[in-house]
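Enquirer: After the sequence you'll find the predicted model.
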Amino acid sequence: MGRSTKTNRMIGAASATAPMALIVAALLPGHALGQTAPAAAGQTTPVSSQSGAVGQGDIVVTAQRRSENIQDVPITIEAFSGDSLKKLGVEAAADLGKIATNVVVSLPQGAGNQPAITIRGIGLNVNNSNNSGPNGIYVDEFYLSAPTSQAFAMFDLDRVEVLKGPQGTLYGRNTSGGAINFITAKPTNTFEGYLDARYGNFDTSQISGAVSGPLSDTLSARFAFVRNYSEGYNYNTFLNRRQNGADDESFRASLLYKPTPDLRILVVGHVSHVDRLPDNYAHLGAFEPGSVETGSPVVCSVAATYASQCVDIYNQPSDPKRYSIASSRTEHLKVTDRGVVGRIEWSPGTITVTSVTGYNYNQRFLPEDSDSSPYRELEVNWGNNSNEFTQELRVNQTKENYNWVAGVYYLHERLNQNQDYALLLDIDRFYGPGAGDGLASRQFARNTQVTDAYAAFGQGEYNLTRTLRLVLGGRFTHERRSFLFNSQVQYQSGGMDNFTPLAQVADSTSRLQNSAFSYRIGLNFKPMPGVLAYATLTTGFKGGDFNGGFLSPDPAQAAYQQRPVKPEKVTTYEVGIKTTFLDRAVTFNAALFYNDYRDMQLFALVPSPIGPLNLAANAEKARTYGADIDLTVRPVRNLTLSAQVGLLNTKLVRFLLVADPTVPDYSGNQLAFSPKLSTFLQAQYHIPIGESQAIDLQYSATYKGRQFLDATNDPYTTQQAYWTQDARVALTISQLELSAFVRNLGNTYYATAAFNSISPFGYVQPNYAPPRTYGVGAKINF
């Protein structure tokens, strides 16, 4: 059903007490800066971000398809090493939202399912398995098109790069908001490895490891794995057990073959599996007690709903206890993902030829108890599988005064949906035999989407003067897509669990073709070492799309849902500066941006005979603007303070949803997942206590301002501002590291998703983030 509204929101004020001491320390470094000594050997590399001079060396990224110091790249980037991510507890794509500013990542359907990623206010607030968002996800340069394939475990990574703003030239379709690159650790020329084990509350355990080394003079290999288990932080009173836990494993194998100095062949294969009870939402009744029996339920206030003072359509009260559910479903969430990426790099002279070939298969079955109650109000089975193949071939050259890259790209994907819902099947239990006749229903959808995309691209940089460089790039994309709708519905007739014959809702095929040219124009100015100023004009493109959710039994609404939405286009203006000064003691980066969107793709909930449904539509015009600010300071030896701040203002300038007769005009509303202020603060202190012993202290805090749910800005699904804080201490003794950690130190109570089901079911469904968690770990390197 309409799950797009399950996003990072809840009602009621969350804790907003700012850790002011850290803010002051990070933003006002003090007089000690001029006395900073170089970082000590063994010091932990700070987690973030755009800064290029951190710890012992510079951050090297491949955001522009070549290796560069991050401070030389005229793009707003936050880069994180794999080691830093591990220490911060960032173990899935959804966790990136807590350490990257102007970025929100939520799991509308819980862990193990597709993430909803928003960068600078640009995202896609829907959980249909066929709708790729406008922020591209890449693993080892392979684009993951199927949304459900993006919920992978993050383990044994070299780094993660978060690119903000359109990346339409080098990355292409579906990057109108940005892109995230996950780069896995590669085979090494010497033997090495590690084993890492952790245990925490809720019987949570993780064991991961890797081994890497040469197999011959020309061949090396790496094998890595992770195994997660947790009983979970929700308590299911109906099943008398904990839920919202983990039970999954992932494996990766890499081979690197270097037969000659100028030829490298890398093959990376992976497989992962999830098999556990799915996450569940809370169940908050939203009708005033005593009003349901009258036949005209009265909707509770927002405050009363979230205070568990109301009932649902079955007149059942809410459980006032936090993290308490009562789901009766026992089927398991099952996800299988496997794939392979092959990369061939040949460098004859100054030219480098690179081929990246990838294949990925993903299959998911999610038995969602949408109402999280013992009674059948709304239950949805989400089933899908996808096969994706991509091929990229590019050539690049780097010289003293210029560099360029050019290439071609192809993508083919076939995605199948097998999904059904059942609503109000137990209504006769509460309102008498036959009460559900003509009302209770089941729908079955069997859909197929086929996508073929082609592109040719190029980008170059040329030194106009010793300090001024011109950047020009372009990409032409052509896309063909078809979507087969096959949907049937049946209604209760003759009492509970008796139904009419299946009636056809839709049996049709829709097609679309899109072509677009994206470009980048920029000027880079480097007046002195350690300073880069830049200005860019870029465009982005996201291809047309189809609504892969359930169809309304109303013929007019169903016809509207089957129409493809037009491509969205963005023009972005950005100016920025990247600086490193005071003998690398301070790194300060800032960027101002303005995004002008036309035909932005949105999903909005509208009333229907079977409850709220998703409708895909185009907002004629939208805009976002704001700033990304990054400061890293090393005031004294072994101490690193960092602060990232995101400022954001968003607006739907013109959005008239003609298919919604209740509130058709959403013009002026704020975009979803768009807090006006977001921050990430971190302090790290390395204390050597011997030749090979040290203590590392780490503290971090994340702030997210108030966020609206979707284009409706619904007050029943609005997440108020909140802070979360994490802490970690580690003792290193030679190759052994012992650690202890606390996450969500203040036990902040906030939702990562919420769905307004008041009409007709009488409840709101928040999906709450984990409470305070803590544990210990041990890691040995060899």
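Expert: Everything's here; your move.
Enquirer: use CA for all of it now, contacts and neighbours both
Expert: Noted.
Enquirer: Strands along the stretch 101-250 of the chain, start to end?
Expert: 103-106, 116-119, 135-139, 142-143, 157-164, 178-184, 192-200, 204-214, 219-230, 234-236, 241-243, 246-260 (DSSP state E, counting those that start in this stretch).
Enquirer: Please name every helix or strand in contact with the fourth one.
Expert: If contacts are counted by 3 or more CA pairs under 8 Å, 6 or more residues apart in numbering; DSSP states H and E, strand 142-143 sits against strand 351-369.
Enquirer: Report the buried residues of the strand it packs on.
Expert: Buried residues in strand 351-369, counted by 16 or more other CA atoms under 10 Å: 352-369.
Enquirer: immediately after it, which helix or strand?
Expert: On the C-terminal side of strand 351-369, the nearest following helix or strand under DSSP states H and E is strand 378-398.
Enquirer: which residues touch Ser327?
Expert: Asn236, Thr237, Phe238, Leu239, Asn280, Asp369, Asp371, Ser372, Ser373, Pro374 (CA atoms under 8 Å, 6 or more residues apart in numbering).
Enquirer: Quick one: neighbours of the first one, just the number.
Expert: In terms of burial, Asn236 registers 20 neighbours under the definition other CA atoms under 10 Å.
Enquirer: So it versus Thr500, what's the distance?
Expert: 34 Å (CA to CA, to the nearest Å).
Enquirer: rewinding a little: can you list the strands of the stretch 101-250 of the chain in a markdown table and add distance to Asn781?
Expert: Supplementary listing: the strands of the stretch 101-250 of the chain in a markdown table, determined by distance: least, CA to CA, whole Å:
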| stretch | distance to Asn781 |
| --- | --- |
| strand 103-106 | 32 |
| strand 116-119 | 34 |
| strand 135-139 | 25 |
| strand 142-143 | 30 |
| strand 157-164 | 16 |
| strand 178-184 | 18 |
| strand 192-200 | 4 |
| strand 204-214 | 9 |
| strand 219-230 | 14 |
| strand 234-236 | 35 |
| strand 241-243 | 34 |
| strand 246-260 | 19 |
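Enquirer: ok, second structure coming up, stack it against the first:
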Amino acid sequence: MKTRFATSLLVSVAWATPATMMLATAAHAADAVPTAPQASEPEIIVTANRRNEGVQKVGGELTALSNADLERMHASTFNDFATQVPGLSFQSYNPTTNLIAIRGVASSTAELGGAVSLYLDDVPIGASTQFGLGSQSFNFNLFDMDRVEVLNGPQGTLYGANALGGAIKYVTTPPKLGETSAKIELDGSATDHAGTNGAARAAINLPIGQDLAIRLDGNVEHDTGWGHDTARGLDHLGSADVVGGRLQVLYQPDDKLEIRLSAFAQRSKANGLDVGFYNLSNSTPVAGAYDQQYAVNQPSITSVAVLSGTISYDLGFAKAVSVTSWQRNHGYYQTDDSVFYGVIVPIYASVYTAYFGAPTVGASPYSLLVDTNTSKVTQEVRLQSPSNHTVEWVAGFYYDHEYTGELVDLLYTASPNGQLPAPYTNYPFYGWLPSHYTEVAGFGDVTGYLGDIFDMTVGVRYSHQSQAYGSDISWIGILPVVQNGGIALDPTYSYESTSSQGVWTYLFNPRLHVSKDVMVYGKVSSGFRPGGPNFVLPASFGSTVPSTFQPDKLWNYEIGEKGSFFDHRLTFNIDGYDIEWTNIQTTQNVNGINQLVNAGNARIQGVESNFVLRLVQGLSLTGAGAHTVARLTTPAPVLGLANADDRLPLSPRWNFSVGATYRFDVGQTRANASITDTWTGQRTSGYQGSATNVYYSLPSYNTVNASVGATLASGLELSVYVRNLFNSKGQLSAVTLNNALSPLFPVPVTLAQPLTGGITLRYNWGGK
């Protein structure tokens, strides 16, 4: 299959090149005499390939959102821009974290390992393993971000593990030498069906002498929730409070040496979930669209603290860069699992009642508590050659060590302390799961140029991962044992395991420059996600899950075009790809406990495109869209699937956004108006025909956002915005765990933010 597609790729290149040449020739008849861009904005400079280059020069699909773009969207978190990025989809675990899928690379809504790598500047954020809940991507606040880069497709050679589907890089605004400036921002809004939101944000840049500068920013946010619990009479469920700040120091004594130190911390606290209860059969609400009924509270807290230091020195023949970081990630989540465990736990308890005279255990309520702490140290050292357009190269070394302590308790909340009644001595489930992860990797790429016509990048990375895992668990489903002369109904079971694995990843990226502004490229790239030791239960429990699970790997075959036409009035990019995904990692629930397994293989094919059209001075139209077909190519018994061809969850077949922005002057006041229409197609949660990963259809939905703003000569900005103008009740994601027991149980569905109107007041002072 790979050979067949590689042949098709070459044929497509041969076909597309003359066609693109014709369009380029028509648009650039005077290419030898460059003309000034008409009504164009400066091209965003990105660091996707570990060097500074224009976004239109990167040989792959890349969405770059500048600070101006984020402010125009009034985007404060990932959810505010995600639907406008082609090929990007997500599931909201809670208001503080998301599971992110790019190009359909997601096996289930319950997977524990991340398939998208997350970066803050050059620092990888989050746990690399399933035991640290690596799939739960942290929601960074976007205030004072220089840009966000979303890289579609595997980035295994430069970004290493967990970049199967792609990578998202949050790039902060750096300190600026010789500049005194400040920015203050106040935001207030109201959400239909909910309440009011508010935020205060500030940043200051201070020079200290000629070669030192500091930048300090902070933010406090409150977002109201729109969930309504009709059983307990609670409103504003899903509300979240965020506090964060960042301190950066830049020291640059000359043109060769640059030292940048950074300290960042953010804490997000949420109360409940933004969900409504929906019918499994027809995807309609059980009662009101935002109504839910839970037995217990579901708080969540996530926090990240990062210290990093980046040193770069120009050696002449290359720039040496060292990036050192320490971080601590903490996640605390409580979820109401009364329905699922309210069936399973009483079944086990009834057996012990019959044989040992233990008391009966009620069907409700049960709360699952997960408390995870990960400490992570990383070191990257690399050499980067100058950009000479002859031979350019990058070579480096990467080291990562992580320790994760994960506490998992299933609480019987009918009891004051969460424990089962005597003679039980513990919770229905108790688990202490410590683990260590170490990764050592070497990587490099070389780009060779044939004049200004053709260049090709070849990259490789070898990564070796070692893991040690232990568990101390007690579960009512484990058979009683004789202990201290008596019968222990909930004995503690201890287990330890290690694993050691090595993985190669590759990149082949040819680029043909049809003209100065038009490029056709091909890309063959690979990525992986680490395997590791498994969560093994006693043999008496009847589990046949192996003691280790393997890395899953992915190959991506891609062809694309990037170009600017008609004196840069039109920018148009398009690409097509074919992905082969093997040994897919997922979770398998065995008698109430999730275990890590490899499920089979999948194939994902798609097309992505985006454009910017500048019609007249100040008026521009934008658009982006993707078509994704993601299906299993083998049976997946662990998912309850005996046949191939089942659709992968989360990703829509189609998604697109179109928008218009108009900038104009009124006297000395600069004004702007924008509107964006985003359409997200039908998606799935689970798989059709699976009794364990139950299928739910998430209908397509449409949202319209609009804003009007003005900037005075004094630097004061005022903008008015509306999100979800027509109050679409978009269904973002769903969890069907309970429906493995019965299709009649309601499905908790995470909903898009209802109609929200707000005002932002921003003041910029100083600067150059």
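Expert: In hand now; what should we look at? Nothing here was measured: the structure is a model prediction, and the numbers come from that model.
Enquirer: got a markdown table for the contacts of Ser327 of the first structure, with distance to Ala326 of the first structure too?
Expert: Putting the contacts of Ser327 of the first structure into a markdown table (distance: CA to CA, whole Å) gives the following:
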| residue | distance to Ala326 of the first structure |
| --- | --- |
| Asn236 | 5 |
| Thr237 | 5 |
| Phe238 | 5 |
| Leu239 | 7 |
| Asn280 | 9 |
| Asp369 | 10 |
| Asp371 | 9 |
| Ser372 | 6 |
| Ser373 | 5 |
| Pro374 | 6 |
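Enquirer: Could you single out the nearest of these to Leu88 of the first structure?
Expert: Lowest distance from Leu88 of the first structure to the contacts of Ser327 of the first structure (CA to CA) belongs to Asn280, with 25.3 Å.
Enquirer: Assess the claim that that closest one and Leu366 are in contact.
Expert: No - applying CA atoms under 8 Å, one finds Asn280 of the first structure not in contact with Leu366, separated by 11.2 Å.
Enquirer: The longest helix along the second structure packs against which elements?
Expert: Longest helix in the second structure by number of residues, with DSSP state H as the criterion: helix 2-27. When contacts are defined as 3+ CA pairs under 8 Å, 6+ apart, helix 2-27 of the second structure sits against strand 493-515, strand 518-529, strand 552-565.
Enquirer: Where does the helix or strand that the last one is followed by end up in the first structure?
Expert: Going back to what we said before, that points to strand 552-565 of the second structure. Past strand 552-565 of the second structure, further along toward the C-terminus, the next helix or strand under DSSP H and E is strand 570-582. Aligned by TM-score structural alignment, strand 570-582 of the second structure falls on residues 586-598 of the first structure.
Enquirer: any idea of the angle the longest helix of the second structure forms with strand 493-515?
Expert: Inter-element angle recorded for helix 2-27 of the second structure and strand 493-515: 40 degrees (by axes from the mean of the first three to the mean of the last three CA atoms, to 10 degrees).
Enquirer: Could you pull up the average distance between the following helix or strand past helix 2-27 of the second structure and the first structure after superposition?
Expert: Using DSSP H and E, the helix or strand that follows helix 2-27 of the second structure in sequence is strand 45-46. Strand 45-46 of the second structure, aligned to the first structure and superposed, deviates on average by 0.6 Å (mean CA distance after the TM-score superposition for the first structure).
Enquirer: And the helices in the stretch 551-700 of the first structure?
Expert: If you assign secondary structure with DSSP state H, counting those that start in this stretch, the helices in the stretch 551-700 of the first structure sit at 555-561.
Enquirer: quick one: contacts for Asp578 of the second structure?
Expert: If you count contacts by CA under 8 Å, 6+ apart, Asp578 of the second structure has them with Phe5, Asn556, Tyr557, Glu558, Arg603, Ile604, Gln605, Gly606.
Enquirer: Can you report how many residues lie near Gly436 of the first structure?
Expert: 25.
Enquirer: returning to what we had before: select, out of the strands of the stretch 101-250 of the first structure, the one closest to Pro760 of the first structure.
Expert: Comparison of the strands of the stretch 101-250 of the first structure against Pro760 of the first structure by CA to CA identifies strand 234-236 as nearest, at 24.5 Å.
Enquirer: distance from the closest one to the second structure after superposition?
Expert: Using mean CA distance after the TM-score superposition for the first structure, the mean distance for strand 234-236 of the first structure is 2.7 Å.
Enquirer: which residues touch that strand?
Expert: Arg241, Arg242, Gln243, Asn244, Tyr323, Ser324, Ile325, Ala326, Ser327.
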